[in-house]
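> Fold the following, please.
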Amino acid sequence: MSEVRPEATDQPAPTPVLTAKQAKRANATVTGMLIAIGLTIAVFLPVFFLNPGSKSEVYERNIDVPGVAAQAEGAAGYLPLSVELPEPWRANYARWNSGSSSRVPAWEVGYLTPKGQHIALVETDKANPTWTAQATDNAPVTGDRKAGGESWELRDRGEGEKHLVLEKDGYTVILSGAGELDEFDTVAAAVVKELDAPASQ
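Just a heads-up that it's a prediction; the model follows:
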């Protein structure tokens, strides 16, 4: 006895019909979602416009380092370094750090190199081995580098930032950054020149 199969039909499957209550609930969900998105945008936009993204001119500004150093002299007890560097070197910050966290007050200046790198200068007359290690990210000593007629201690992990450390006339100066060593030499030579100047003695 052969099996009787139902005849195939070409009629489409019935479309579900929402009741008035279901449609109202679905619309309420969509409306709530749109309100939530609108509120999120309303909160985000003021924050976005009050905190604009990083702009090159912010980092390329040229700070009056001698002026800031003169202001910091009273707190430091000495006139902090304000080295002279050739164009197109730029200083993008200069500040006196009271040492509230490290307990070692220090003068800090950031320089932008002609190749677009950054080298930070830190100077203090109250350094200790622990502070120096922390200021150089605990990088190992890999040798010495002559710059400005002085022998600087080179600390380098082989990747990331390099550090040059000089102890001279009771001051410790640390140069840190990702710049090329010849750029470090430029800053180091300017530091030695400034330290050797009669006005800084």
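
> Every contact and neighbour count from this point should use C-alpha atoms.
Fine.

> Quick check: which element contains Ile119?
Using DSSP states H and E, Ile119 maps to strand 118-124.

> residue ranges of the strands in the chain, please?
90-97, 106-112, 118-124, 141-147, 150-156, 162-168, 171-177 (DSSP state E).

> Here is a second sequence; please produce its structure as well for comparison:
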Amino acid sequence: MAGDEQQGATTAETAAPAAAPTAEESAGQSTRQTAGPDADPAVAGGTEPTAGGEAARAGAGSAAPDVGRPGDKPGGGSRRRERTVRGMFLSLLVIGAAVAVIYTFFIPHDDKADPVKRVDYRVELITARRAAPYQVAAPAGLPKTWKATSVTYDQSAGNAWHLGFLDPTGQYVAIEQSTSPTNGYVTNVSQNAKKTGRTQEIAGKQWQRWKGGHYDALVHTEGKATTVVTGTASYTGLAKMAAALRFVQTKA
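From the prediction side, this is the model:
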């Protein structure tokens, strides 16, 4: 009877299935199976490297590099900004070159275009000579290289007559007349020129010389009217205009 029980116990021991390995045993077995001659010692030992571990080994307290976006090398952020600025500069150069090419080759130009248009002052001159209480001055016989550029007559401003020209060298010469007080009027139209105390005779008339920082002037007074020839031209140029003047008043 006792033999039967012993035999049954032996049978039970051999028939029972082997117990399943625990999780720790499975992890250990997996580690042993994957570990080999070329395996990472950390992996072979059952631990995987982490970012924290790497940082710790690099040295605690060291400054974090400028890594820019994930995956960039240290300093990549600064280099990326430099590339962006350089790219913008190159783009502006390309745009500027394109604009220059379009302007040069595709937009029509007139190299002989005259920046200052010639004006026809005949109608204004006739009107002023009828309306003004003095003989209105205008040139006669000047070459066509003298170009009229502006003309006005303002009865309300001291019967002011203005006729502007460019001489053959491009200097400005203007004829100004008015019944306004002489000194203030000459100072105004000559841009603050001053009397020099010198006079010269031109075509039988006496003209005073005024000298200014911007304009010089020749001034002639007759009756209630003051005539001024002024501008950026030299006294020689001003005298040429004064010599060509004809003083005419037309009665209505």
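
> ok, back up a step: got the strands of the first structure as a markdown table, with mean neighbour count columns?
Formatted as a markdown table, the strands of the first structure follow (neighbours: other C-alpha atoms under 10 Å):
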| stretch | mean neighbour count |
| --- | --- |
| strand 90-97 | 20 |
| strand 106-112 | 23 |
| strand 118-124 | 23 |
| strand 141-147 | 15 |
| strand 150-156 | 19 |
| strand 162-168 | 21 |
| strand 171-177 | 22 |
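
> average gap between the strand holding Ile119 of the first structure and the second structure?
When the second structure is superposed, strand 118-124 of the first structure averages 1.0 Å from its matched positions, counting by mean C-alpha distance after the TM-score superposition for the first structure.

> what stretch of the second structure lies opposite that strand in the alignment?
Counting by TM-score structural alignment, strand 118-124 of the first structure pairs with residues 172-178 of the second structure.

> Name the residue closest to the centre of the second structure, please.
When C-alpha atoms, centre = their mean is applied to the second structure, the residue found nearest the centroid is Gly96 (12.2 Å).

> how near is that residue to Thr104 of the second structure?
Separation of Gly96 of the second structure from Thr104 of the second structure (C-alpha to C-alpha, to the nearest Å): 12 Å.

> go on, Ala242 of the second structure?
Ala242 of the second structure is 44 Å from Thr104 of the second structure, where distance means C-alpha to C-alpha.

> which one of the two has more residues nearby?
Between Ala242 of the second structure and Thr104, counted using other C-alpha atoms under 10 Å, Ala242 has the larger neighbour count: 25 against 11.

> biggest helix in the first structure, by residue count?
When the first structure is scanned for its longest helix (criterion: DSSP state H), the result is helix 20-50.

> State the span of the second structure onto which it is aligned.
Going by TM-score structural alignment: helix 20-50 of the first structure matches no residues.

> tell me how far that helix is from the chain's mean position?
When C-alpha coordinates are averaged (C-alpha atoms, centre = their mean, to the nearest Å), helix 20-50 of the first structure and its chain have centres 36 Å apart.

> got JSON lines for the strands of the first structure, with distance to Phe184 of the first structure too?
JSON lines is the format used below for those (distance: least, C-alpha to C-alpha, whole Å):
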{"stretch": "strand 90-97", "distance to Phe184 of the first structure": "14"}
{"stretch": "strand 106-112", "distance to Phe184 of the first structure": "10"}
{"stretch": "strand 118-124", "distance to Phe184 of the first structure": "7"}
{"stretch": "strand 141-147", "distance to Phe184 of the first structure": "9"}
{"stretch": "strand 150-156", "distance to Phe184 of the first structure": "11"}
{"stretch": "strand 162-168", "distance to Phe184 of the first structure": "8"}
{"stretch": "strand 171-177", "distance to Phe184 of the first structure": "7"}
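
> for those strands, which one sits closest to Ala197 of the first structure?
strand 162-168 (12.8 Å; C-alpha to C-alpha).

> roughly how far is the closest one from the heart of the chain?
The chain centroid and the centroid of strand 162-168 of the first structure are separated by 21 Å under C-alpha atoms, centre = their mean.

> who touches Ala157 of the second structure in this structure?
Contact analysis of Ala157 of the second structure by C-alpha atoms under 8 Å, 6 or more residues apart in numbering lists Ser180.

> wait, I meant Thr221 of the second structure
Neighbour list for Thr221 of the second structure: 182, 227 [criterion: C-alpha under 8 Å, 6+ apart].

> now the aligned partner of it in the first structure: how far from Ala69 of the first structure?
In the first structure, Thr221 of the second structure lines up with Glu167, judged by TM-score structural alignment. Distance from Glu167 of the first structure to Ala69 of the first structure, counting by C-alpha to C-alpha: 20 Å.
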